[in-house]
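> only the shape, not the letters, is given here:
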């Protein structure tokens, strides 16, 4: 079988799944060639991938976290940006940033999420027919921009920049978008240092502190704040956008699963959200660099080698998930790794779950279902992947009040 995980066309066609299934069955630790490089290892089985995520001493993130990264750009943020750092830097940074997501802030965030979702679903219901990606991309963007205190006039522009920074196939476009985001946050940080507000940037700038190895505390540097605000922005936007659109895609194709959710009441939302995350897995792969000679699945791996972890494959692994190629809204258990695993579990995982849960709770009482009204389009990225267009007609419930147990 011809294997090319670098080719964009299979991702744009949504037909790369058979390649990953073949790798799981025949070559789970596969040496993948590169046109202009030494090649890399591709891991496709769940347990191999989880093992690598858990061993950050042997498998480093600090030399890049995706295929195609520009080495100079990686070096500029290494050990100062959460996703491209190793312990002890990663541990200290994550602990400091977690302070801004402390439980005391969550009730306010949850109210904000519910308000945003209600407004968006009201707009969608009035239209009746829409490209659902328009709603899906506004949900996380409105929430995270509001959390950060970004002026509303900038929300749309920030959302577009975030997509370009992580999804564009052109390295120059990605680099330029990242630079513009960094410059924007530098200006925003300067304003929040002078005039703090009740927002995430102010919280990180004035309250979050890093504990050094000698036990002393220090504030986060400007670079650490700017780099990680970019990370929060991108993580919050991309995962929820693609998962929300993917949810509607599957519920439109499988109306029995939508009925199952609507009839299951509030207890049905949690499992449905986890299945949406497993099924969509917007974070397609992660990259690690080997720090010392090792082995994976009995295959020798040399220090300096690049190892890629294909989360999308792990989440369809037949050894872990029963009927992995079926979308089952009530799937239990569901030990997916859509947010990664171990130390590098996504900082925004809780927020993404809040957003997706609020969306399903708001849609279920109002809609009997979804009808696809045009072709579904996917992007061509092997890093952050999902639907970019999904025209749908909303089938409104005949009696909205009390139609579903989720309405109460």
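Received the coordinates, thanks. All of these numbers come straight from a predicted model, not from anything done at the bench.

> going by C-alpha atoms from here, please, whenever you check contacts or count neighbours.
Fine.

> who touches the spatially most central residue of the chain in this structure?
What sits nearest the mean C-alpha location of the chain, by Cα atoms, centre = their mean, is residue 239, with 3.0 Å. Going by Cα atoms under 8 Å, 6 or more residues apart in numbering, residue 239 touches 281-283, 352.

> swap the cut-off to 7 Å and go again
Residues in contact with residue 239 (Cα atoms under 7 Å, 6 or more residues apart in numbering) are residue 282.

> assign it to helix, strand or coil.
Of the three states, residue 239 takes helix under DSSP: H, G, I helix; E, B strand; the rest coil.

> how close does it get to residue 384?
8 Å (Cα to Cα, to the nearest Å).

> what's the answer for residue 173, then?
Separation of residue 173 from residue 384 (Cα to Cα): 15 Å.

> hang on, residue 169 in a helix?
No - assessed with three-state DSSP, residue 169 is coil; it does not lie in a helix.

> who touches both of residue 239 and residue 384?
By Cα under 7 Å, 6+ apart, the residues touching both residue 239 and residue 384 are residue 282.

> buried stuff in stretch 200-213?
200-205, 208-211 (16 or more other Cα atoms under 10 Å).

> and that stretch, how far out from the chain's middle?
Chain-centre distance of stretch 200-213: 24 Å, with Cα atoms, centre = their mean, to the nearest Å.

> please compare the first structure with the one that follows:
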């Protein structure tokens, strides 16, 4: 590992603590200190391999665009303790990945797999399903209004609406959507006692990884059966594209096929759910901003981008240095491990004035929530369209919204967002 500036132990402990992500403000404060005093520095934390922590927007963007020097595949792309890394390597016969999806691939493999489904997520194709998405959005708002003036927006609306959209695209029957939601929450919320598989408050790294492996096994079993069905009975859905896809003239191997299904099924809805709940959270605590957006729908695209920035559902990714390099005046060696802190980049004062303030009129809004470069989020156009349609329907039919209790974020260092959002509302 390269030598360089080191992060103070208290700040290093904060950025790996799920409780800090749930509390949010301690995490924002820690990142603000790092951006100011040690924007690229080494974290040496008991139980973890040393890793660089990258907190400035410009540095994160530069690394994200350089997919030759900074790789996804050689090591886990999600921060994990040494014991968890060792357990996965043992379980997966040396691979660092429980799941191998687009996220865990580098060129030349990555672009080949990405091209299989890319067209499905482009604006031209999304126009063909826009009416169906609006039907789903209307039904979601109907359900909310039928609750009599109060709901948990995160649970009752934000989690279910994008789930239904992406499951229809994928070809998962509506009756299986609760299972997909449960498994997704277990996968991304493995550190949260309200979301993980056993509801345990404390687990060792090995215990948590074992439980996550069980969730992955459930996903694999479900999608293996779906792939077999689609090969025998092809349909016009994403499941068929993956099941019958060819890479270099051969069918997609089972490991990669299972990972493809899982990333579409999980990231395809959970991150949009988080941003949707984040937008409503902001509007519920700012009646003036709610009134402005309701009166002027040209502000809606800005509201969506600001919600995606302010919430930052994908909170970090790890990268591995392929060749000796220098970033931000810090030298790194081949094999070094680094953490791209997207929350910090999205709250960088040099790019976003008053970053903790939610501002639907913020312009420009160069957030990095979707990543950049070859690994930019495949579903970004779908996410924006889903949010736009839902908030058009919500703003048409709501007269006011306010918090009816204390919202809570998930206790997760990887993918997170509001897990409860109690709302009181009046119909228009």
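Okay, I see it. It should be emphasised that the depicted structure is a prediction, and the values quoted were computed from it without experimental measurement.

> any idea what the TM-score comes out to?
Put the two chains on top of each other and the TM-score (TM-score structural alignment, normalised by the length of the first structure) is 0.91; 390 aligned residues with a Cα RMSD of 1.9 Å.

> closest one of the buried residues of stretch 200-213 of the first structure to residue 180 of the first structure?
Nearest to residue 180 of the first structure among these is residue 201, at 17.2 Å by Cα to Cα.

> so the closest one touches residue 148, yeah?
Yes - with contact defined as Cα atoms under 7 Å, residue 201 of the first structure reaches residue 148; the gap is 5.4 Å.

> more neighbours, residue 173 and residue 384 of the first structure?
Taking other Cα atoms under 10 Å, residue 173 of the first structure and residue 384 do not tie; residue 384 has more neighbours (22 against 16).

> ok, now which ones touch the more buried one?
166-167, 282-284 are the contacts of residue 384 of the first structure under Cα under 7 Å, 6+ apart.

> try it again with 8 Å
Contacts of residue 384 of the first structure by Cα under 8 Å, 6+ apart are 166-167, 238, 282-285.

> most neighbours among those residues, which one?
residue 282 (27 neighbours).

> translate it into the numbering of the second structure.
Taking TM-score structural alignment, the alignment pairs residue 282 of the first structure with residue 313 from the second structure.

> gap between that match and residue 285 of the second structure?
Distance of residue 313 of the second structure to residue 285 of the second structure, given as Cα to Cα: 20 Å.

> try residue 176 of the second structure
Counting by Cα to Cα, the gap from residue 176 of the second structure to residue 285 of the second structure is 34 Å.

> how about residue 77 of the second structure?
With distances taken as Cα to Cα, residue 77 of the second structure is found 35 Å from residue 285 of the second structure.

> okay, these two: which has more neighbours?
residue 77 (24 against 13).

> hang on, the more buried one is in a strand, isn't it?
No - going by three-state DSSP, the assignment for residue 77 of the second structure is coil, not a strand.

> does it touch residue 315 like I think?
No - contact criterion Cα atoms under 8 Å: residue 77 of the second structure and residue 315 do not qualify, at 11.9 Å.

> aligned against the first structure, show me the partner of residue 188 of the second structure.
Using TM-score structural alignment, the partner of residue 188 of the second structure in the first structure is residue 166.

> oh, I was asking about residue 265 of the second structure
Aligned counterpart of residue 265 of the second structure in the first structure: residue 233 (TM-score structural alignment).

> just checking, its match touches residue 144?
Yes - if you go by Cα under 8 Å, residue 233 of the first structure and residue 144 touch, sitting 6.6 Å apart.

> overlap of the contact sets of those two?
By Cα under 8 Å, 6+ apart, no residue touches both residue 233 of the first structure and residue 144.

> which residue packs closest to residue 102 of the second structure, ignoring adjacent ones?
In space, and not counting its chain neighbours, residue 102 of the second structure is closest to residue 110: 6.0 Å by Cα to Cα, 6 or more residues apart in numbering.

> try residue 340 of the first structure
Here the residue nearest residue 340 of the first structure, using Cα to Cα, 6+ apart, is residue 346, at 6.4 Å.

> tell me where the stretch 301-428 of the second structure has helices.
For the stretch 301-428 of the second structure, the helices defined by DSSP state H, counting those that start in this stretch occupy 342-346, 380-397.

> once aligned, what mean separation remains between the last one and the first structure?
Between helix 380-397 of the second structure and the corresponding residues of the first structure, superposition yields a mean separation of 1.0 Å, by mean Cα distance after the TM-score superposition for the first structure.

> what stretch of the first structure does that helix fall on?
Under TM-score structural alignment, the match for helix 380-397 of the second structure is residues 349-366.

> please apply the same query to the shortest one.
With the alignment judged by TM-score structural alignment, the segment of the first structure matched to helix 342-346 of the second structure spans residues 311-315.

> if I look at the equivalent of residue 419 of the second structure over in the first structure, how far off is residue 182 of the first structure?
Taking TM-score structural alignment for the superposition, residue 419 of the second structure sits opposite residue 388 in the first structure. Here residue 388 of the first structure is placed at a distance of 25 Å from residue 182 of the first structure (Cα to Cα).

> separation between the residue nearest to residue 340 of the first structure and residue 1 of the first structure?
34 Å.

> who has more neighbours, those two?
residue 346 (20 against 6).

> does the more buried one really touch residue 352, like I thought?
No - if you go by Cα under 8 Å, residue 346 of the first structure and residue 352 don't touch, sitting 9.8 Å apart.

> residues contacting residue 268 of the second structure?
162-163, 166, 379.
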